[in-house]
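Student: sequence plus predicted model, see below.
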Amino acid sequence: MPNDSNAIDATAAPMTAAPLEGVPPATAAALGDAQRQAVSELLRVSPVADDLARRFAAAGHALALVGGSVRDALLGRLGNDLDFTTDARPEEVLRIVRPWADAVWEVGIAFGTVGCHKQDFQIEITTYRSESYDRTSRKPEVVYGDSIEEDLVRRDFTVNAMAVALPQKVFIDPHNGLDDLARRELRTPGTPQASFSDDPLRMMRAARFASQLGFTVAGEVVAAMTEMAGRISIVSAERVREELNKLVLGGRPRRGLALLVDTGLAGQVLPELPALRLELDEHHRHKDVYEHSLTVLEQAIGLEEPGKPDLVLRLAALLHDIGKPKTRRFEKDGRVSFHHHEVVGAKLTKARLSRLKYPNDVIRDVSRLVELHLRFHGYGTGEWTDSAVRRYVRDAGPLLDRLHKLTRSDCTTRNKRKAQALSRAYDDLEARIERLKEQEELDAIRPDLNGNEIMDILAIPPGPQVGRAYQHLLELRLEHGPLGREAAEAALREWWQRQ
């Protein structure tokens, strides 16, 4: 058993909800609940975890469940992704797990991590280590350690600096992470400055945990984040993007995003967001565009399918108005206008997501939603022709469902009559789209003649003229609905004569 005052046997009495001296009753009750949940979760994974631990012990090495796996076990939400730490070096880890695992991968071996798959479990085993950055490097320097205490002190937060030594199930908590977990508070094992200097990405991770787990962040941690925000610049765009994704996809993204903005981190990684803070929204002058955008994000989340967070929709909701600062104009009558902010915003969105190394399809879809988010406001009380409705559907393409959700979410007015009128108008638009779909199979709008038929009728070879003819027939299709082959051929010949 490790020689630590906070190491306890997870299967013995201390893992019950016995009263703790000097601990407030509410905190003590939370600790008791956490301990009971942990026992239940550990029993579920024990067959695989214990089997693996015995193999390490037979080879003369220690193994412990660690970090987020222990935290999630205590929260009663441990999944099938298990993180372990060991004194064995990566080469020895490979020698132990290869005969045991169903599959093994070495993607993270340069950082001391070996991954494997066993039954339904995804497992990562990392050698005791410490990481630190120099002032200019984007990659951590990995130094292996010799004790679990040395490994835990390098962890990002105390709630992630707990371990359960296996197979004996000894609970190791040298930094009182269990207490912080009960309070749902993020602190660092050492000083926040030392932790964030070792890995600046931990500052974004604090905001991510605020979103994912609903935790508060200790004052000294917030102060260090504010003081060291510029340090995030040495972290690669890919790592920043992954943390931002996890934050945005969390259950409380407003909390995490507000922390990024308040500490200055957003100014480093997503400067368009804090730039919205002082901009007045032309429709809702009672709130600035920053607050409006966070509200739109929350309302968009409310329209998602349960259990299916949508990154593209959430990013579009967050960024839909980022073109407003560059397009703000003060009119002679005292109004504030933001003409064409959706076009400018789409360009800014594309540029920012590209810098953050998002996949091309995400960049394309989010930018397109930003560009289209105002289109509905020309609908009025149903003045659009069927042709305009067809164009709306065509321009949205496969993003139509997301555009519906984004447009509905963009209404944050406190004026109930106005909100109800907008909702009714969009209900009417959606109903018209559905009717047209039934009539015309609108999801796959195509001209009445395809490219081969156009070439046969006009007796022309493949080339730009075929594309122009196809586009002309598509415009007729959008304007008038299905023409039928005979009418389409007549229209094509008439167009061709004019050429």
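Tutor: Cool, the structure landed.
Student: switch to C-alpha atoms for all contacts and neighbour counts from now on
Tutor: OK.
Student: and for R485, the neighbour number?
Tutor: When neighbours are counted by other Cα atoms under 10 Å, R485 registers 12.
Student: dump the residue contacts of it.
Tutor: 448-449 (Cα atoms under 8 Å, 6 or more residues apart in numbering).
Student: can you pull out the strands in the chain?
Tutor: 7-9, 63-66, 81-86, 103-105, 113-118, 121-127, 129-132, 141-144, 163-166, 170-172, 185-186, 216-217, 329-330, 336-337 (DSSP state E).
Student: mind checking the longest helix of the protein?
Tutor: When the chain is parsed with DSSP state H, its longest helix is helix 25-58.
Student: dropping in the other structure now:
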Amino acid sequence: MTEPAAEAARRLENARTRAAAMFEALPAEIHDLGRRFEAAGLELALVGGPVRDAVLGRVSADLDFTTSARPEQTEEILRGWTHDGGIWDMGREFGTLGGIRDGVKVEITTYRTETYDPASRKPQVAYGDTLEGDLSRRDFTVNAMAVRLPSLELVDPFDGLEDLAKGVLRTPVAPEQSFDDDPLRMMRAVRFVSQLDLRIEPMTAAAVADLAERITIVSAERVKDELVKLMTGVAPRRGLELMVELGLADHVLPELPEMRLAIDEHHRHKDVYEHSLTVLDQAMDLESPAGSGGPCEAPDLVLRLAALLHDIGKPATRRYEDGGVVTFRFHETVGAKMAAKRLRALAFDKDTIKKVSRLVELHLRFHGYADSPWTDSAVRRYVTDAGDLLQRLHRLTRADVTTRNQRKARALSRAYDELEERIDRLAEQEEIGRIRPDLDGNAIMSILDLPPGREVGEAYKHLLELRMEHGPLGAERAEAELRAWWAARAEG
């Protein structure tokens, strides 16, 4: 046996050993559930992601099962297993029921097949008869493994275990058939590449490229869910690169491949596309560790989306000036609108859209600080405009430095260090993160004897401008400034 073959065999045997230990360690409640199905003359098997994760030595939070039982039979067994009737209907029309016992949650689905009509966004579901047939409809061989219960027999008709050991992603049936049945599997392919450090088998990759346009029949919500999983994985860059290489991005995130056309105004070594991917990598490096409770805890979806899309407006604003200079004036403003439009089309929630587009809009605000440090007033405005996005803006701004000129990179880093120190000093002095006028609306109405209305808002805005410019005024000076503004306004 050659050395590569011996190494592959060793990895495969290690995977089998890991998986066997994980299956044996399943909760006692699961073993009991398997015995109940067996006693009823029915089959039950752990399937999909939990089996794959066990092979990888990971504990899966989800316990998904497939069964020969029809939903009414599954329900009857679950009622006895849960003891207290803790079951729920997760989609009876698709054959799926859920249950819980002593904190152990399960989802059980009847063997099935499902396909997509060429013009439909919804699957057509029919019950199947065998475990092997059910596994054949799974997206990839690494997810087409099952463990029969209670025997713990590993069922792997498509060599998913070997593929996982080799790091290969392929479909259990012809890839054209698999992706035609459910085009979302193409998005899942690029997601698994970035999430599980796999490589797509050539025929599978070719099928994605040929059928990429078919992703447009899938609902925006389902596509968005896969994109979020990709973006919050350990290596989103590789998945995004594959989306571009295989043509999926043309239909899901067309602004991404369009950035390959734009060279930034400083003629640096990276085009805007490569620059944006690098900024994404660097922003991830600045996240706080998962579970640490720190700012921008990994994975920070808002920060990552903003890093990827921060220069989305450059292709639309590219202009050629005299002397061959290329400019992208106001690309941050245009980009903020473009980012919001794309995220809306992908069915992202309003809060995420608002935060990402605001970060895109603000990402150039620091530009020029190194050459001309700001006044305290400008620092206050920077903090106020960022609001609760300040920590993300700090990281996005730092990540946006991709120059190979180390001297320039160090200068920019020192300048931003200084800005953060100034923000911290002002924060100690005057609660800079929550800047408000020295007088609130009630005080303004009392001093000027005004009812609620537009004039109170104008007075509030005037006092806020003074607060930004001069820092805390104190109630006495603020009242004097307010009365002077009101008198000047009356005279005008």
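Tutor: Received the coordinates, thanks. Since we're looking at a predicted model, the values are computed, not measured.
Student: about what we covered before: how about a markdown table for the strands of the first structure, with distance to T407 of the first structure and mean neighbour count added?
Tutor: Below are the strands of the first structure laid out as a markdown table (distance: least, Cα to Cα, whole Å; neighbours: other Cα atoms under 10 Å):
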| stretch | distance to T407 of the first structure | mean neighbour count |
| --- | --- | --- |
| strand 7-9 | 53 | 18 |
| strand 63-66 | 44 | 26 |
| strand 81-86 | 37 | 22 |
| strand 103-105 | 44 | 15 |
| strand 113-118 | 43 | 20 |
| strand 121-127 | 39 | 21 |
| strand 129-132 | 45 | 20 |
| strand 141-144 | 47 | 16 |
| strand 163-166 | 46 | 26 |
| strand 170-172 | 50 | 25 |
| strand 185-186 | 36 | 22 |
| strand 216-217 | 32 | 19 |
| strand 329-330 | 24 | 12 |
| strand 336-337 | 19 | 18 |
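Student: in TSV: those strands, plus distance to L257 of the first structure.
Tutor: Listed next are the strands of the first structure as TSV, based on distance: least, Cα to Cα, whole Å:
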stretch	distance to L257 of the first structure
strand 7-9	36
strand 63-66	28
strand 81-86	26
strand 103-105	34
strand 113-118	30
strand 121-127	29
strand 129-132	26
strand 141-144	29
strand 163-166	30
strand 170-172	33
strand 185-186	16
strand 216-217	13
strand 329-330	27
strand 336-337	26
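Student: residue in the second structure paired with I109 of the first structure?
Tutor: Here I109 of the first structure is matched to R92 in the second structure, going by TM-score structural alignment.
Student: wait, isn't its match in contact with P71?
Tutor: Yes: the pair R92 of the second structure and P71 passes the contact test of Cα atoms under 8 Å, sitting 6.6 Å apart.
Student: the two: which is more packed in?
Tutor: With neighbours defined as other Cα under 10 Å, R92 of the second structure and P71 compare such that P71 has more, 21 against 15.
Student: so what does the more buried one match up with in the first structure?
Tutor: P71 of the second structure maps onto P90 in the first structure, by TM-score structural alignment.
Student: skipping adjacent residues, who's closest to its match in space?
Tutor: In this structure, P90 of the first structure finds its nearest non-sequential neighbour in G112, 5.7 Å apart by Cα to Cα, 6 or more residues apart in numbering.
Student: how near is D102 of the first structure to P464 of the first structure?
Tutor: Taking Cα to Cα, to the nearest Å as the measure, D102 of the first structure falls 55 Å from P464 of the first structure.
Student: more neighbours: those two, which one.
Tutor: Taking other Cα under 10 Å, D102 of the first structure and P464 do not tie; D102 has more neighbours (13 against 9).
Student: return the residues in contact with that one.
Tutor: For D102 of the first structure, the contacting residues are 116-119, by Cα under 8 Å, 6+ apart.
Student: ok, it to V114 of the first structure distance?
Tutor: From D102 of the first structure to V114 of the first structure the distance is 13 Å (Cα to Cα).
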